[in-house]
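A.B. asks: what's the 3D shape of this:
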Amino acid sequence: MKKISIVTVCFNCVGTIEQTIKSVISQDYPNLEYIIIDGASQDDTLNIVEKYQDSITKILSEPDKGIFDAMNKSLNYVTGKYVLFMNAGDTFANEHVVSDIFKNYDGDDNLLYGDDYVLNDLGYMKRQAHAIYERPFTIRDLVFKSQGFSHQSLFTKTEQLQRVKFCLDFPLGADYHTTYKVFMTGNHKLKYVGFPISVFDDRNGGASHNGKFMIQIYVERKSMFKYEFSFLDKVILLWKSIRFNSKYYLSKLFPYLISVYRIKNRNYIKQLP
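C.D. replies: As a prediction, this is how the structure comes out:
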């Protein structure tokens, strides 16, 4: 069986790191490598990590320049055929996800991706993945559309990722930029596995999913994909900003009504299947 690597990068994650570690080390895949890169945490994160050191292949703790710098550092230690980055707080959907993907896998895809669950105060909501690379796309598509999956539900061929790495010029969207480069410079092969891989813990909100950073995300994409905004694009961005701010203030003014709407329209479940 191919060796598979899982990487967790963390910094002051005392409240979330243990659930991630337990999820990774409970995988029943027999050839799994686990690497934790810590940014010199000042809380008890490392004490928790060290409780599980016998199940962790490599632990590195030193200052870094942010999450993507830490991810780049991890690539110096990754030896698996494929690697997945599981953030502190996030988990696998179940104990046999990695086995379900790789036990009988003999392909050569650069990217293997699947669905995920978003966890928030209302429960779990399944998101089906639709990779933008599965169909013809334009540069404008890359800027204004999502890549179609989360990095917690993506296994990337290690040798290709080690050549490309993460660009620190894009602190919010370097993962999207890197996936694009892996796909474009690799063999253009990717596979949708057809089931959820991870659970994204959105109870505290991630930067790239926070509407406050929406305009910055598009400005990054403009640079990473060498795109120039047209007048219509600017109008669309303004409209997106107005919509987000409206939803934000409505959620503050009418939290109960917004919760009822979300429950009714987004098919939340209380427990994972």
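
A.B. asks: From here on, just use CA atoms for contacts and neighbour counts.
C.D. replies: OK.

A.B. asks: Run through the neighbouring helices and strands of the longest helix seen in the chain.
C.D. replies: Assignment by DSSP state H gives helix 231-253 as the longest helix of the chain. Under the contact criterion of 3 or more Cα pairs under 8 Å, 6 or more residues apart in numbering; DSSP states H and E, helix 231-253 touches helix 214-224.

A.B. asks: residues in contact with the helix it packs on?
C.D. replies: Here helix 214-224 makes contact (Cα atoms under 8 Å, 6 or more residues apart in numbering) with 142-144, 170, 172-173, 177, 208, 227-229, 237, 241.

A.B. asks: change it to 10 Å
C.D. replies: Contacts with helix 214-224, where a contact means Cα atoms under 10 Å, 6 or more residues apart in numbering, come from 139-140, 142-145, 167, 169-174, 176-178, 180, 207-211, 226-229, 237-238, 240-241, 244.

A.B. asks: excluding its backbone neighbours, what's nearest residue 251?
C.D. replies: Distance criterion Cα to Cα, 6 or more residues apart in numbering; nearest residue to residue 251, sequence neighbours excluded, is residue 258 at 5.8 Å.

A.B. asks: Please, where are all the helices along the stretch 1-150 of the chain?
C.D. replies: Using DSSP state H, counting those that start in this stretch, the helices of the stretch 1-150 of the chain run over residues 17-25, 45-51, 67-74, 97-102, 139-144.

A.B. asks: Go ahead and confirm residue 124 touches residue 267.
C.D. replies: Yes: between residue 124 and residue 267 a contact is recorded at 8.5 Å, counting by Cα atoms under 10 Å.

A.B. asks: ok, these two, which is more surrounded?
C.D. replies: residue 124 (22 against 11; other Cα atoms under 10 Å).

A.B. asks: on that earlier part again, tell me the most buried of the helices of the stretch 1-150 of the chain?
C.D. replies: Most buried of the helices of the stretch 1-150 of the chain by mean neighbour count (mean count of other Cα atoms under 10 Å) is helix 67-74; its value is a mean of 20.

A.B. asks: One more sequence to fold, the one below, so I can look at both together:
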Amino acid sequence: MTTFSIIIPVFNSENTILIALESILKQSYEGFEILIVDGLSTDNTIKIVEELNDNRIKIYSEKDKGVYDAMNKGIHYAQGEWLYFIGSDDYLYNNDVLQTLSKTLNKMKNNVLYGNVLIKGNTGWATDGQVYNGEFSFQKLLKSNICHQSMFYRKSFILKNQLEYDLKYPISSDWDFNIACRLQSKFTFINTIVAVFNAGGISTGKSITEPFLQERKVKYAHLYQKYKPNLIQRLKYKINALIKKVIRK
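C.D. replies: Next up is the predicted model:
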């Protein structure tokens, strides 16, 4: 039976945490644990979680260096086969998400599975109501990130390759992490909505001062050359972008 470790980094999340948790606890698939990795919240976040009195929820509350530090800690606390990270203000799309995904994971040889998310609100990189963002080639991943609320990572793969979120990237460490994962393993895409992503988190409206946005073309320069699109591919991208723009209007 596939087991999931669902990791929720939290800090002062009393207004949203219950919705996130209920979307998980109501799943038809039961093989999961929930790890609340809290950065010493000063509101009622932990009290709300404790009052659920559910032994599938484990709480770790200690000082951290931000959301990606909490996610790194979650990797090592996890007991499940598959790691899944979700924000405290996001929630699973429906009650059968884990059941649907488990069918693919049980027979999958690749080490990362991803689907789509439904965007709620405008993010700066996606619009309200958009289903983000389909299948990613390596080329597409170098230009934009897969939303981590749609992604599942095999824990043994992450540990074997000593992969973790780089804390020097406070906004885009998950993008850097995904490129690092893709260099070690192919990804599997499933065309289903995994979660609802709420605008307003740290990734919304990325600042140009974010180090990763400036460093990625240097750090991964060899990949940009390797996966540089030819003329026909560039024309296809432009045509597809134009079609999407017309449809939205």
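
A.B. asks: ok, longest helix in structure 2?
C.D. replies: helix 231-248.

A.B. asks: Straight-line length of stretch 36-52 of structure 2, end to end?
C.D. replies: From its first residue to its last, stretch 36-52 of structure 2 covers 13 Å (Cα to Cα, to the nearest Å).

A.B. asks: Tell me which of the helices of the stretch 1-150 of structure 1 sits nearest to residue 91 of structure 1.
C.D. replies: Residue 91 of structure 1 sits nearest to helix 17-25 of all the helices of the stretch 1-150 of structure 1, at 5.2 Å, using Cα to Cα.

A.B. asks: just checking, what packs against the closest one?
C.D. replies: Where contact means 3 or more Cα pairs under 10 Å, 6 or more residues apart in numbering; DSSP states H and E, helix 17-25 of structure 1 is packed against strand 4-10, strand 32-38, helix 45-51, strand 91-92.

A.B. asks: Please tabulate these in CSV, including the columns distance to residue 109 of structure 1.
C.D. replies: Formatted as CSV, these follow (distance: least, Cα to Cα, whole Å):
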stretch, distance to residue 109 of structure 1
strand 4-10, 14
strand 32-38, 19
helix 45-51, 32
strand 91-92, 21
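
A.B. asks: looking at these, which is closest to residue 188 of structure 1?
C.D. replies: Among the helices and strands packed on helix 17-25 of structure 1, strand 4-10 sits nearest to residue 188 of structure 1 (Cα to Cα), with 20.7 Å.

A.B. asks: in the superposed pair, what's the mean gap between that closest one and structure 2?
C.D. replies: Following superposition, strand 4-10 of structure 1 is found to deviate from structure 2 by 0.8 Å on average (mean Cα distance after the TM-score superposition for structure 1).

A.B. asks: what inclination does that strand have with respect to strand 32-38?
C.D. replies: 20 degrees (axes from the mean of the first three to the mean of the last three Cα atoms, to 10 degrees).

A.B. asks: counterpart of strand 4-10 of structure 1 in structure 2, which residues?
C.D. replies: Under TM-score structural alignment, the alignment places strand 4-10 of structure 1 onto residues 4-10 of structure 2.

A.B. asks: Now do the buried residues in the matching stretch.
C.D. replies: Judged by neighbour count using 16 or more other Cα atoms under 10 Å, the buried positions of stretch 4-10 of structure 2 are 4, 5, 6, 7, 8, 9, 10.

A.B. asks: For the helix or strand where residue 200 of structure 1 lies, name the packing helices and strands.
C.D. replies: Element membership for residue 200 of structure 1, per DSSP states H and E: strand 190-201. The contact analysis (3+ Cα pairs under 10 Å, 6+ apart) places strand 190-201 of structure 1 against strand 91-92, helix 97-102, strand 111-120, strand 123-127, strand 154-157.

A.B. asks: how does it look with 8 Å?
C.D. replies: Counting contacts by 3+ Cα pairs under 8 Å, 6+ apart, strand 190-201 of structure 1 is packed against strand 91-92, strand 111-120.

A.B. asks: and residue 157 of structure 1, which of those is closest to it?
C.D. replies: Closest approach to residue 157 of structure 1 among these is made by strand 111-120 (6.5 Å; Cα to Cα).

A.B. asks: Nearest spatial neighbour of the residue nearest the centre of structure 2, chain-adjacent residues omitted?
C.D. replies: For structure 2, residue 148 is the residue whose C-alpha lies nearest the centre (Cα atoms, centre = their mean; 1.1 Å). In space, and not counting its chain neighbours, residue 148 of structure 2 is closest to residue 85: 6.6 Å by Cα to Cα, 6+ apart.

A.B. asks: Roughly how far does the one you found sit from residue 231 of structure 2?
C.D. replies: Applying Cα to Cα to residue 85 of structure 2 and residue 231 of structure 2 gives a distance of 37 Å.

A.B. asks: With neighbour numbers in mind, choose between the two.
C.D. replies: More crowded of residue 85 of structure 2 and residue 231, by other Cα under 10 Å: residue 85, with 21 against 8.

A.B. asks: wait, isn't the residue nearest to residue 148 of structure 2 in contact with residue 174?
C.D. replies: No: counting by Cα atoms under 8 Å, residue 85 of structure 2 stays clear of residue 174, with 10.4 Å between them.

A.B. asks: where do the contact lists of the two overlap?
C.D. replies: Common contacts of residue 85 of structure 2 and residue 174 (Cα under 8 Å, 6+ apart): residue 148.

A.B. asks: sorry, back to before: thought residue 249 was touching the residue nearest to residue 251 of structure 1, still the case?
C.D. replies: No: here residue 258 of structure 1 lies out of contact with residue 249, judged by Cα under 8 Å, at a distance of 10.7 Å.

A.B. asks: Looking only at neighbour counts, state which of those two leads.
C.D. replies: Neighbours per residue, other Cα under 10 Å: of residue 258 of structure 1 and residue 249, the larger number sits with residue 258, 15 against 11.

A.B. asks: Against residue 101 of structure 1, how distant is the more buried one?
C.D. replies: As for residue 258 of structure 1, its distance to residue 101 of structure 1 is 37 Å (criterion: Cα to Cα).

A.B. asks: Contacts for the match of strand 4-10 of structure 1, please.
C.D. replies: Outside stretch 4-10 of structure 2, the residues within contact range by Cα under 8 Å, 6+ apart are 31-39, 41, 67, 70-71, 74, 78-88.
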